[in-house]
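Asker: pasting the structure only:
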């Protein structure tokens, strides 16, 4: 069995979902054992708070501050004082993770977050590890912290990201355009009417899916109230993620509009929600938008987080796979236009389907395994070509 270790960080849900998607595709390879570890399970509570709780607090309460941090860290030199301090904190806080990696003794490691990649780059540089490490970028953008020395290879979400990697000094031979890994379920054909009935929706009426990300970030309840004030026969399917307070607010609204709104919390059936949706109103996280593209679901981008989400939105808009609403009035206008002009909705759907890479996880694993096999064959050939001495054991002892 080839042992593949997938490392992620639970700062938001996207990095974790990408790791789980790669692990899920490993079942297609009978000789592969894939294990997924959350790096945050092996660090102190203080370090975890900085990387997860503080991140979520910033993007939800102070998005402009997060945008500033994103931009400054992208342009920071590795020799900058704050960068050195951050790396020192990581070294002190990730010893247990290094021990866990040694215990698993993998043949290859795939990182869906830059933190474990950065930590392993130091291990390789200090000759404490020889295991090849791969990096899967989980946005349609490239932040400099994803690029680490001594990596075996990189998986890019698009041709543009691959080009930008090469322009920053990454060997083009080490760059692979895979897309962003999503679960195999998003590649399966699903019946719209059946999926709609599963959630108590009428497939004969337009269905608009509203998503706020796995953490339930954003004022979805206020947006829902605004959209329900519109004229129209459409139904809203609002997903609150893990935000319990948001779900309770949405359920109160749904009680007043039982035939127009369905409210859901965190769900593992998101592919079925997308299968019955005519349109998605969503924040542009890398994983969510990749899922929509794979399912051919047109998108209206709403309330992107400054930084990676704004850049994801830019990519989708440039590719003609989404529209963007800058405020609630713009959202209401764009929704009206798309529902009243089905051919515009069909154009967005066509562009989404053209960009989708539903089997990205398979591509990632196939590439990693192919290189492992190639190296194994090289070692075998080298062994076969080692010249054998004709000196007998007795002669050797005498010598």
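Answerer: Yep, it's here. Given the structure is predicted, the values throughout are model-derived calculations rather than measurements.

Asker: Please make it C-alpha for all contacts and neighbour counts, starting now.
Answerer: Will do.

Asker: what does the helix or strand hosting residue 250 contact?
Answerer: Under the criterion of DSSP states H and E, residue 250 resides in helix 244-256. Under the contact criterion C-alpha atoms under 8 Å, 6 or more residues apart in numbering, helix 244-256 has outside partners 216, 220-221, 225, 238-241, 260-265.

Asker: now swap in stretch 104-116 and tell me
Answerer: Residues from elsewhere that reach stretch 104-116, judged by C-alpha under 8 Å, 6+ apart: 2-9, 15-16, 18-19, 39, 117, 131-138, 145-147, 368, 372.

Asker: Is residue 203 part of a helix or strand, or is it coil?
Answerer: Following DSSP: H, G, I helix; E, B strand; the rest coil, the label given to residue 203 is coil.

Asker: adding another structure so you can compare the two:
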């Protein structure tokens, strides 16, 4: 049995979710295979990178324009039919070639454009291959809904309710959580320590103050050790590395799960992947000034489920706000318990259930 997982790199969250789903699939069905393919790279190998760079530039430099378009389109009914667009036939043919090459038994998509392309492929060819769409947002934007999708994997009950409200049968929607790597699951809570541990990561670290006073204050917080994961941000790394005794700056690392297991609190941007990495790690979150629509939805989810604090505006003294939160052990414990409840409510057997239902579907249409 083979799964073809389609994604694209409009932000790395979709791609990360696809890789996690590959691991989940192969662990759920020993001896099976899952392959991840970037749908745009397959269709346009010479242009996909330029498309991704343009999107990244839009989000970074034109975030207000992006947010306005996202909000406007969220209130509109989806009218997209890939097959009717100038490149529609080309994209359908690309999908056809990919499916012939990979010979999958099921297709899983972690990005709307892939679901749309496979929907058009199914309509044009009559192929009834099962399509699962994994929604990587904590919201129901019309772009995620496609007539060719047979099942949905969603991050939260509110997303399921939103899909049902749009006419999707409830039995076709599974509250799976946003997929994360297995190493984040089953994390033990941070061991008790006289010191508190703060982890800062995400969003290119643009959320952090540029003034060095902030880092001096952070380093001087009593009994607090801080790790900043700078990732590929060389400017931040060079600026801060080795300058403050209680602030450790780390470049690119594959040990994010270990740092989350070490920390008592994470200061981060509320991306969907980071949100569920924190939930699975039992790590309370502190979010500063979310701006993009997806971040705003995730921040509301954090508040509604009491698993972190959201600073909707930048505070005058961020270091003080962090310290007060770190010292509020009662709230931190309550948030860890709430994260445990979220984990328990997730349908970890969703893939097996889909395969069970998918087999019946093939029998009915045979």
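Answerer: Done, it's in. Just so it is clear, the model here is predicted, and its values are computed rather than measured.

Asker: Just the buried residues of the contacts of helix 244-256 of structure 1.
Answerer: 216, 220-221, 238-241, 260-265 (16 or more other C-alpha atoms under 10 Å).

Asker: so which two of those residues are the farthest from each other?
Answerer: 216 and 260 (20.8 Å; C-alpha to C-alpha).

Asker: so of the contacts of helix 244-256 of structure 1, which ones are in helices?
Answerer: Among the contacts of helix 244-256 of structure 1, DSSP state H puts 220-221, 225 in helices.

Asker: tell me how far the ends of stretch 281-294 of structure 2 are from each other?
Answerer: Using C-alpha to C-alpha, to the nearest Å, the end-to-end distance of stretch 281-294 of structure 2 comes out at 21 Å.

Asker: same deal with stretch 38-46 of structure 1?
Answerer: Per C-alpha to C-alpha, stretch 38-46 of structure 1 runs 16 Å from first to last residue.

Asker: do the same with stretch 313-333 of structure 2
Answerer: The straight-line separation of the ends of stretch 313-333 of structure 2 (C-alpha to C-alpha) is 25 Å.

Asker: do stretch 230-242 of structure 2 as well
Answerer: Using C-alpha to C-alpha, the end-to-end distance of stretch 230-242 of structure 2 comes to 13 Å.

Asker: List the buried residues for it?
Answerer: Going by neighbour count (16+ other C-alpha under 10 Å), the buried part of stretch 230-242 of structure 2 is 230-231, 236-237, 240-241.

Asker: same check, this time on stretch 146-162 of structure 1
Answerer: Result for stretch 146-162 of structure 1 [16+ other C-alpha under 10 Å]: buried residues 146-148, 150-158, 161-162.

Asker: again with stretch 40-59 of structure 1
Answerer: Judged by neighbour count using 16+ other C-alpha under 10 Å, the buried positions of stretch 40-59 of structure 1 are 40, 42-43, 47-48, 51, 55-56, 58-59.

Asker: quick revisit: could you list which of the contacts of stretch 104-116 of structure 1 belong to strands?
Answerer: Among the contacts of stretch 104-116 of structure 1, the members falling in strands (DSSP state E) are 2-8, 133-136.

Asker: Now tabulate those residues in JSON lines and tack on distance to residue 77 of structure 1 and neighbour count.
Answerer: Formatted as JSON lines, those follow (distance: C-alpha to C-alpha, whole Å; neighbours: other C-alpha atoms under 10 Å):
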{"residue": "2", "distance to residue 77 of structure 1": "37", "neighbour count": "16"}
{"residue": "3", "distance to residue 77 of structure 1": "35", "neighbour count": "16"}
{"residue": "4", "distance to residue 77 of structure 1": "32", "neighbour count": "23"}
{"residue": "5", "distance to residue 77 of structure 1": "30", "neighbour count": "22"}
{"residue": "6", "distance to residue 77 of structure 1": "28", "neighbour count": "28"}
{"residue": "7", "distance to residue 77 of structure 1": "25", "neighbour count": "27"}
{"residue": "8", "distance to residue 77 of structure 1": "24", "neighbour count": "25"}
{"residue": "133", "distance to residue 77 of structure 1": "23", "neighbour count": "24"}
{"residue": "134", "distance to residue 77 of structure 1": "23", "neighbour count": "23"}
{"residue": "135", "distance to residue 77 of structure 1": "21", "neighbour count": "26"}
{"residue": "136", "distance to residue 77 of structure 1": "22", "neighbour count": "28"}
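
Asker: out of the residues you listed, which one sits closest to residue 190 of structure 1?
Answerer: If you rank those by distance to residue 190 of structure 1 using C-alpha to C-alpha, residue 136 comes first, at 28.0 Å.

Asker: What lines up with that closest one in structure 2?
Answerer: Alignment note (TM-score structural alignment): residue 136 of structure 1 maps to residue 134 of structure 2.

Asker: now residue 327 of structure 1
Answerer: Checking with TM-score structural alignment, residue 327 of structure 1 has residue 314 as its match.

Asker: nearest spatial neighbour of its match, skipping sequence neighbours?
Answerer: In space, and not counting its chain neighbours, residue 314 of structure 2 is closest to residue 289: 5.9 Å by C-alpha to C-alpha, 6 or more residues apart in numbering.

Asker: so that neighbour makes contact with residue 315?
Answerer: No. Using C-alpha atoms under 8 Å, residue 289 of structure 2 is not in contact with residue 315, being 9.2 Å away.

Asker: Pull out the buried positions in stretch 82-98 of structure 1.
Answerer: Neighbour-count burial for stretch 82-98 of structure 1 flags 87, 90, 93-94, 97-98 (criterion: 16+ other C-alpha under 10 Å).

Asker: And the ones in helices among the contacts of helix 244-256 of structure 1, which is closest to residue 175 of structure 1?
Answerer: Of these, the one sitting nearest to residue 175 of structure 1 (C-alpha to C-alpha) turns out to be residue 220, at 37.6 Å.

Asker: Contacts only, for that closest one.
Answerer: Contact analysis of residue 220 of structure 1 by C-alpha under 8 Å, 6+ apart lists 210-212, 238, 240, 246.

Asker: Filter those down to just the ones in strands.
Answerer: 210-211, 238.

Asker: could the residues you listed go into a markdown table alongside distance to residue 182 of structure 1?
Answerer: Below are those laid out as a markdown table (distance: C-alpha to C-alpha, whole Å):
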| residue | distance to residue 182 of structure 1 |
| --- | --- |
| 210 | 19 |
| 211 | 16 |
| 238 | 21 |
